[in-house]
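Sharing a model that was predicted from the sequence below.
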Amino acid sequence: MTTQSLAGKTILMSGGSRGIGLAIALRAARDGANIALLAKTDTPHPKLEGTVHSAAEQIREAGGNALPIVGDVRNDDDVTGAVLTTQGEFGGIDIVVNNASVIDLSRSLDLPAKKYDLMQDVNVRGTFMLSRAAAPILKDAENPHILSLSPPLNLDPKWLGAHTGYTLAKYGMTMATLGMAAEFGRFGIAANTLWPATTIATAAVQFALGGDAMMKASRTPEIYADAAYEVFLQSSRDYTGRSLIVEDVLTDAGVTDFARYAAVPGTPNAELFPDIFL
């Protein structure tokens, strides 16, 4: 069984005020999906565009139903409240997207302990707690999915040692997700990870990776959104426990031309910047 549309489906996402998370939400909204966003950004940030409220407005304009929930994925009460509020508003939960993530590529000797803890709390613990809290409700969905925006487990020392603190946090997201795929498979709940082959033009790339030069050598968040959409349409009982690559998912869906996803139109694929961990 594959789902042909996300109309009437309910997505609970951590983060989503901007960037990749918002792009995924907007793609689902075009089908008429319900999207609940658990995000901290209640008021405008001086450097980052968008709030949970502005994201909700864009979701509604795209054709979906939006439920903005101001909260922190690190707070257990906020997580439980988001799950119950989403269920109460929309009658259930079909998809959980673990989008919230903190990035710091500092080397181990330069990484502040507080930043290490923050990455572990948001990336790993947040993924685990939100997925776990939603699982009893996901069990009742027709085609339930958990999707975490994290990379495959590449044990090459090049990546293990490049930024050990961040690597631990992102690989932790993946391990939590693959563990839940094994644990919850008997309930028909799929759990997969999704990661792009090239960098994506987001605030993380702008401020943490490479500035304007890397932004110009990246793809737009829409490529991630289109791939996530394809994952959500798959049968949850068959399509699970996978570390997926964005471009491979789209290729399998019949996409042959990725030129439209270039952040700068006309940029050859060979000039795009490969993402980390691959």
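Here it is on my side, so go on.

When you work out contacts or count neighbours from here on, use the C-alpha atoms and nothing else.
OK.

distance of Asp104 from Thr164?
Going from Asp104 to Thr164 by CA to CA, to the nearest Å gives 10 Å.

Next, the buried residues of the lengthiest helix in the chain.
In the chain, taking DSSP state H as the definition, the longest helix is helix 164-184. In terms of neighbour count (16 or more other CA atoms under 10 Å), helix 164-184 has its buried residues at 164-181, 184.

Closest to the centroid, which residue in this structure?
Residue closest to the average C-alpha location in the chain (CA atoms, centre = their mean): Asn99, at 3.2 Å.

and the comparison structure, right after this:
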Amino acid sequence: MSDANTTPRVALVTGGSGGIGRAVSERLAADGFAVAVHYGGNARRAGQIVDEIVAGGGRAITVVGDVADEVGMAEAFDSVEAEFGGLDVVVNTAGIMVLSPVASLDLADLDRMHRTNVRGAFVVSRLAANRLRRGGALINVSTSQTRLQHPTYAAYAASKAAVESLTLVLARELRGKDITVNAIAPGPTATPLFLDGKDEHTVERLAGPAPLERLGTPEDIAEVAAFLAGPGRWINGQVVFPNGGIA
């Protein structure tokens, strides 16, 4: 993953202190990337991830910012470029999920989700479109719920459907810049956030529909992100569904 000058490629992972974000940060570091682990509120956990990457011989820093705040995120991008000299890959894992039937949905929750998931995706994508070096990649994160239509997921799935549309259009808009733009849409994945509050029976029920008969792991998702960030240069303007065949 290094060029002739042994300069590592550089990645920014938004939401890098979360379950999938952490796995992506660690996988890209293992692939030789210098990694900026972004966090919105959990500085301690982001710092632990950086410490582990550095202890393993990698290069990593933390950056902070509200993904929906264009000024704060521009400063985060500035910090990455100042530390590592440029930016090649952005993996935008930051997002929130609130579940509710449509009939009883609290519109404040809808607004909060859309601020982070939709506006945040636009802010990060716009910055990436202007900052990534040639040969770079932007990878947004959606969800397989845009296809599964499970009850209580309407507001969350709607916010992620917007992310998919943004991704597909932006890939065409960046013609001539040699930057790929794709989305990953995971199925049920065993992150701490996903497992919180679920008993063993519920987890088994959610794992059942996949032909592989298990939940995904954060590492499964990181594998796809690493491919799109590195060798998968001919995949562009696509939504990839790492979900074990559930949809």
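That came in fine, so what should we check first? No experiment lies behind these values; they were computed from the predicted model shown.

ok, back up a step: residue in the second structure paired with the residue nearest to the centre of the first structure?
Taking TM-score structural alignment, the alignment pairs Asn99 of the first structure with Thr93 from the second structure.

OK, contacts around Ala161 of the second structure?
Ser142, Thr146 (CA atoms under 8 Å, 6 or more residues apart in numbering).

What's it aligned with over in the first structure?
Per TM-score structural alignment, Ala161 of the second structure is aligned with Tyr171.

which residues of the stretch 51-200 of the first structure fall in strands?
65-70, 95-98, 145-148, 190-195 (DSSP state E, counting those that start in this stretch).

Burial check on Gly85 of the second structure, number of neighbours?
Residues within reach of Gly85 of the second structure, counting by other CA atoms under 10 Å, total 13.

Let me fix that, I meant to ask about Thr80 of the first structure.
17.

Tell me the counterpart of it in the second structure.
So, by TM-score structural alignment, Thr80 of the first structure is matched to Ala74.

quick one: the nearest residue to its match once chain neighbours are set aside from Gly176 of the second structure, how far?
In space, and not counting its chain neighbours, Ala74 of the second structure is closest to Leu127: 7.0 Å by CA to CA, 6 or more residues apart in numbering. From Leu127 of the second structure across to Gly176 of the second structure, the span is 17 Å (CA to CA).

Those two: which has the busier surroundings?
Between Leu127 of the second structure and Gly176, counting by other CA under 10 Å, Leu127 is the more crowded of the two (16 against 8).

before we move on, the earlier item: hmm, the residue nearest to Ala74 of the second structure is touching Glu75, no?
No. With contacts counted by CA atoms under 8 Å, Leu127 of the second structure stays clear of Glu75, the gap being 10.5 Å.

can I assume the match of Thr80 of the first structure is in contact with Ala128?
No. Proximity of Ala74 of the second structure to Ala128 does not meet the contact threshold set by CA under 8 Å, at 9.8 Å.

can you pull the contacts of Ala56 of the first structure?
Counting by CA under 8 Å, 6+ apart, Ala56 of the first structure has contacts Leu37, Ala66, Leu67, Pro68.

ugh, wrong one, Val96 of the first structure
Counting by CA under 8 Å, 6+ apart, Val96 of the first structure makes contact with Ile11, Leu12, Met13, Leu130, Ser131, Ala134, His145, Ile146, Leu147.

and if you look at Glu219 of the second structure?
Here Glu219 of the second structure is in contact with Ile20, Ala23, Val24, Arg27 (CA under 8 Å, 6+ apart).

Hmm, the last one is touching Ile221, no?
No. Because the distance of 10.1 Å does not satisfy CA under 8 Å, Arg27 of the second structure is recorded as not touching Ile221.

okay, those two: which has more neighbours?
Each of Arg27 of the second structure and Ile221 has its neighbours counted (other CA under 10 Å); Ile221 has more, 23 against 19.

Over in the second structure, tell me which residue corresponds to Arg186 of the first structure.
Counting by TM-score structural alignment, Arg186 of the first structure lines up with Gly176 in the second structure.

returning to what we had before: now tabulate the strands of the stretch 51-200 of the first structure in CSV and tack on distance to Leu118 of the first structure.
Putting these into CSV (distance: least, CA to CA, whole Å) gives the following:
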stretch, distance to Leu118 of the first structure
strand 65-70, 18
strand 95-98, 16
strand 145-148, 18
strand 190-195, 21
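
Nearest to Thr3 of the first structure, out of these?
Thr3 of the first structure lies closest, by CA to CA, to one member of the strands of the stretch 51-200 of the first structure: strand 145-148, at 11.8 Å.

Where in the second structure does that closest one fall?
With TM-score structural alignment as the criterion, strand 145-148 of the first structure aligns to 137-140.

Distance of the residue of the first structure most remote from its centre relative to Leu153 of the first structure?
Distance from the centre of the first structure peaks at Leu109, with 28.9 Å (CA atoms, centre = their mean). According to CA to CA, Leu109 of the first structure and Leu153 of the first structure sit 23 Å apart.

Pull out the buried residues from the helix or strand encompassing Glu204 of the second structure.
Assigned by DSSP states H and E, Glu204 of the second structure belongs to helix 200-207. By neighbour count on 16+ other CA under 10 Å, the buried set for helix 200-207 of the second structure is Val203, Leu206, Ala207.

Looks like the last one contacts Gly187 (just checking).
Put plainly, it is Ala207 of the second structure. No. Using CA under 8 Å, Ala207 of the second structure is not in contact with Gly187; the gap is 9.7 Å.

And the helices in the stretch 51-200 of the first structure, which stretches?
All helices of the stretch 51-200 of the first structure, identified by DSSP state H, counting those that start in this stretch, fall at 52-62, 76-90, 113-119, 126-138, 157-160, 164-184.

In the first structure, what residue corresponds to Ala30 of the second structure?
Matched across to the first structure, Ala30 of the second structure falls on Arg30, judged by TM-score structural alignment.

Who are the contact partners of that match?
Arg30 of the first structure neighbours (CA under 8 Å, 6+ apart): Ala62, Gly63, Gly64.

So among those residues, which aligned pairs are also touching in the second structure?
Contacts conserved in the second structure for those, using both residues aligned by TM-score structural alignment, their matches' CA atoms under 8 Å: Gly64.

Most neighbours among the contacts of Arg30 of the first structure, which one?
For the contacts of Arg30 of the first structure, the largest number of neighbours (other CA under 10 Å) sits with Gly64, at 25 neighbours.

Contact partners for the counterpart of that residue in the second structure?
In the second structure, Gly64 of the first structure lines up with Gly58, judged by TM-score structural alignment. Listed by CA under 8 Å, 6+ apart, the contact partners of Gly58 of the second structure are Ala29, Ala30, Gly32, Phe33, Ala34.

Let's see that with 7 Å instead.
Listed by CA atoms under 7 Å, 6 or more residues apart in numbering, the contact set of Gly58 of the second structure reads Ala29, Ala34.
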